[in-house]
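Chemist: Return atomic coordinates for the entry below.
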Amino acid sequence: MAEAKFNIDKIRQDFPILQRKVNGQNLVYFDNAATSQTPKQVIDCIIDYYENYNANIHRGVHSLSQEATDAYEQARIKIQKHFNAKQAHEIILTSGTTHAINLVAHAYGSMLTKGDEVLVSALEHHSNIVPWQMMCEKNGAHLKVIPMLENGQLDMEYFHQSLSTKTKMVFVNHVSNALGTINPIQEIINAAHQVNARVLVDGAQAAPHIQADVQALDVDFYTVSAHKMCGPTGVGMLYAKEELLEQMPPYQGGGEMIAEVSFEKTTYAGLPHKFEAGTPNIAGGIAFGAALDYMHEIGFKSIEAYENELLIYATHLIQEIDGIVIYGPEPESKTAVLSFNVEGLHAYDLGTILDQMGIALRTGHHCAQPIMEYYKIPGTARASFSFYNTKKEINIFIDALKKAISMLT
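Modeler: From the prediction side, this is the model:
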């Protein structure tokens, strides 16, 4: 069994928040797709920065500044190695996935013109829809949608038929935040490159579960948020191929992203600083590296196997409850997400009662309204699992769900 590959009791001790009570009950945290919890090792890393070497980076000759700069740049190298980017300067540190996508929409999108076509999947989070709509309104490009199918997967036949020499960019998430669907991004990237289109993959939901190799994928842009993978909020990364970053104009102006400034002319700094204007989230960047260290110590293959075991177990139990409707593909085609409704009940009501029993899960449209419109529902209840969750917690959740249903019917 995958569970034997690591010590779940020891892992849970690393997460202080898992010891607390909510509404008098032991916390069962099943909202990991929104944000994962943070282990003490990462929390300690943040405290260490502020207690011992808090200083601005890249600009000071004094010791604290040098120490902070070294720690921040070492974190960039950890991120580079984790995603197997060719160069460290291909990693742009951002405030998160939304920032990274907007950077590409503004900078690379500025090179698109009227008549160009861009494809976006129907499974996207709003952060991978709205920036492209704004971009198309600005430059006259045409936004086309890759439809979804009833099973929560993409209509790949439509995708292939839609590609043409007019296609300049394709935007797709690696994993759907609302359904957990794992998209065939290698097939998408290969096909898009056949017509010389660039591909941006939103990896925010995939990163906690799947270790992406950006060189093997040959992806042009890949985005991630640290808070989905045991890191702090307010920090993430954009990977982009060096040649694309060289072509793109800066997204923001200010300190750090310049080489020289005069009132007559400004020249821009080299990579990655060209896209990192202003003082960054220094502690967050360093902690992002610490979070990767922590997850690697456990092992991504072990994490993936264990979470899949939890998903299969939870799916089997919840399917035995009358009136349950599960959205999305079968467990073998998704990550550890159960998006469901109970016939005749509103997800919000379920979520409210479950919270009174100490169970945290997400209800609503999950910032993926087009998916809900496809299924003709206002939203779903979403239980999402991480490697620090247990089968015992799933049993507690299933019992609580049955109680909630009986209370509402």
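
Chemist: hey, let's count contacts and neighbours off CA atoms from now on
Modeler: OK.

Chemist: first vs last residue of stretch 121-132, how far apart are they?
Modeler: Using C-alpha to C-alpha, to the nearest Å, the end-to-end distance of stretch 121-132 comes to 12 Å.

Chemist: gap between residue 156 and residue 145?
Modeler: The separation that residue 156 has from residue 145, given C-alpha to C-alpha, amounts to 12 Å.

Chemist: what do you get for residue 170?
Modeler: 10 Å.

Chemist: Overlap in contacts, these two.
Modeler: Taking C-alpha atoms under 8 Å, 6 or more residues apart in numbering as the criterion, residue 170 and residue 145 both touch 119-120.

Chemist: any idea how far residue 372 lies from residue 325?
Modeler: For residue 372 relative to residue 325 (C-alpha to C-alpha), the value is 13 Å.

Chemist: Which one of those two is surrounded by more residues?
Modeler: More neighbours surround residue 372 than the other of residue 372 and residue 325, with 19 against 15 (other C-alpha atoms under 10 Å).

Chemist: Spell out, range by range, the helices that occur in the stretch 51-200 of the chain.
Modeler: Counting by DSSP state H, counting those that start in this stretch, the stretch 51-200 of the chain has helices at residues 63-83, 97-107, 130-139, 156-162, 185-194.

Chemist: got the buried residues for the longest one?
Modeler: It stands for helix 63-83. For helix 63-83, the neighbour count (16 or more other C-alpha atoms under 10 Å) marks 64-69, 71-80, 82-83 as buried.

Chemist: next up, for comparison:
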Amino acid sequence: MPPRLNIPPITRILLILLAFNSLLSAAIRYRQWNGEGELLVPYLVLVPQLSLIYPWTFVTTTLVENNVFTFAIGAITVFYGGRYLERAWSSREFVKFLVVGTLVPNLMAFVMLVAMFAVTGNVEWTLTSINGTIPLQIAFLVAFSQLLPSHTVTLFKGIISLRVPRLPLLHTLLVLALSLTPLLSTASFILVTTGFLTSWTYLRFYKHTFADLETAQPSTLRGDSSETFAFAEFFPEPVKPFVAGVSSQVYNTLVTLKICAPFSHTDLSTSRGESTVQRGTPGSARAEAERRRALALKALDQRLQVATAAATMPKPPPPTVAGPSVQIQPQPNVQTPETMLGETNYVPEREEEGKN
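Modeler: From the prediction side, this is the model:
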């Protein structure tokens, strides 16, 4: 009997919707294809000029792939990446991340294509299809960079070895190269760049983080101020200083505009591992959850042992008050009852007659 795949609920729904939407789009395009140009399905995918009357396409377009190759990549991404992140974060946090990581890039791509049409007057920009799992792919890579910053990916038997934070930039460059060919459109490059920035901004400043059970601190902390998740860490060493300077200026501008809240002293202490567990320690989020669970069980076991010992311990006898010893001695000139009443002798009459 084959082993049963344990897929979390949200990931399972994503896989089903990806397969259903992609097959439905392929069937519609195959039925209506007349051999001239590319057919668009504006009520499934986002097309700036045609999809305004179908607002749900801002969400459904991410789960529509146009060919078998991209569909396979999208299915693998959702299966492995979604299953890992949903177990690490919980289904609720995973849904929030999906909404932000897909909806915002689609909106930004829509606005940028309309702006290109306004500048150039070329109607082709507004007839470009915005679809595919590219926002999910780059968002998952950014999330892995936060959870596993010290891990290394080895390819081709050790010929290529890359740290996980290098993968988002490599993926962005690959999409850029493919967008220069007929395989991908310009919208794909817009999606990957905006998805990169959106997912990193959400994880850096807005996503809830877990507090450490060993210290007393607020349980609702937002963002990740650790140095291992700084924006410059995604780039090679030679360009890190330049990227760090630019990102610092952008961050200060966003704080001034009150778009991003500045990190507090507690957040900075958290990033150094002083009050919470620092992101980027070796291991996964599941291992961190197991560690926290072990700490909680250990504390509970200690409390139960103390309570049991206090209940079974015999109570000590009440303390005795020390004082001078008292001895009972006969008191002089004290009359007993017999002397007080006098002596009485009782002689029966028969005995007295016998004596006479």
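
Chemist: Overlay the chains and give the TM-score.
Modeler: TM-score of the superposed chains, computed with TM-score structural alignment, normalised by the length of the second structure, equals 0.23; 142 aligned residues with a C-alpha RMSD of 6.9 Å.

Chemist: picking up where we left off before, between residue 170 and residue 145 of the first structure, who's got more neighbours?
Modeler: More neighbours surround residue 170 than the other of residue 170 of the first structure and residue 145, with 25 against 17 (other C-alpha under 10 Å).

Chemist: In contact with that one, which residues?
Modeler: Contacts of residue 170 of the first structure (C-alpha under 8 Å, 6+ apart): 118-120, 192, 197-200.

Chemist: and residue 223 of the first structure, how far is that from residue 406 of the first structure?
Modeler: Counting by C-alpha to C-alpha, the gap from residue 223 of the first structure to residue 406 of the first structure is 42 Å.

Chemist: and what of residue 82 of the first structure?
Modeler: 46 Å.

Chemist: Ok, residue 221 of the first structure next?
Modeler: Residue 221 of the first structure is 47 Å from residue 406 of the first structure, by C-alpha to C-alpha.

Chemist: These two: who's more crowded?
Modeler: Using other C-alpha under 10 Å, the more surrounded residue of residue 221 of the first structure and residue 406 is residue 221, with 23 against 9.

Chemist: Please tell me I have it right and the more buried one contacts residue 242.
Modeler: No. Contact criterion C-alpha atoms under 8 Å: residue 221 of the first structure and residue 242 do not qualify, at 10.4 Å.

Chemist: quick one, helices of the stretch 51-200 of the second structure?
Modeler: So, for the stretch 51-200 of the second structure - with DSSP H, counting those that start in this stretch - the helices run 57-60, 68-76, 83-89, 91-120, 134-147, 167-179, 186-201.

Chemist: Can you list the buried residues in the longest one?
Modeler: By neighbour count on 16+ other C-alpha under 10 Å, the buried set for helix 91-120 of the second structure is 91, 94, 97-98, 101-107, 109-110, 112-114, 117.

Chemist: Same question for the third one.
Modeler: Along helix 83-89 of the second structure, the positions that meet the burial threshold by neighbour count (16+ other C-alpha under 10 Å) are 83-86, 88-89.

Chemist: so what does it touch, helix or strand wise?
Modeler: helix 9-32, helix 91-120, helix 285-312 (3 or more C-alpha pairs under 8 Å, 6 or more residues apart in numbering; DSSP states H and E).

Chemist: Nearest to residue 199 of the second structure among the ones you listed would be which one?
Modeler: helix 91-120 (5.4 Å; C-alpha to C-alpha).

Chemist: tilt between that closest one and helix 134-147?
Modeler: Inter-element angle recorded for helix 91-120 of the second structure and helix 134-147: 130 degrees (by axes from the mean of the first three to the mean of the last three C-alpha atoms, to 10 degrees).

Chemist: the inter-axis angle of helix 91-120 of the second structure versus helix 9-32?
Modeler: Angle, helix 91-120 of the second structure to helix 9-32, by the same axes, to 10 degrees: 40 degrees.

Chemist: and the angle from helix 91-120 of the second structure to helix 186-201?
Modeler: 140 degrees.

Chemist: packing partners for helix 91-120 of the second structure?
Modeler: So helix 91-120 of the second structure, by 3+ C-alpha pairs under 8 Å, 6+ apart, packs with helix 9-32, helix 57-60, helix 83-89, helix 134-147, helix 186-201.
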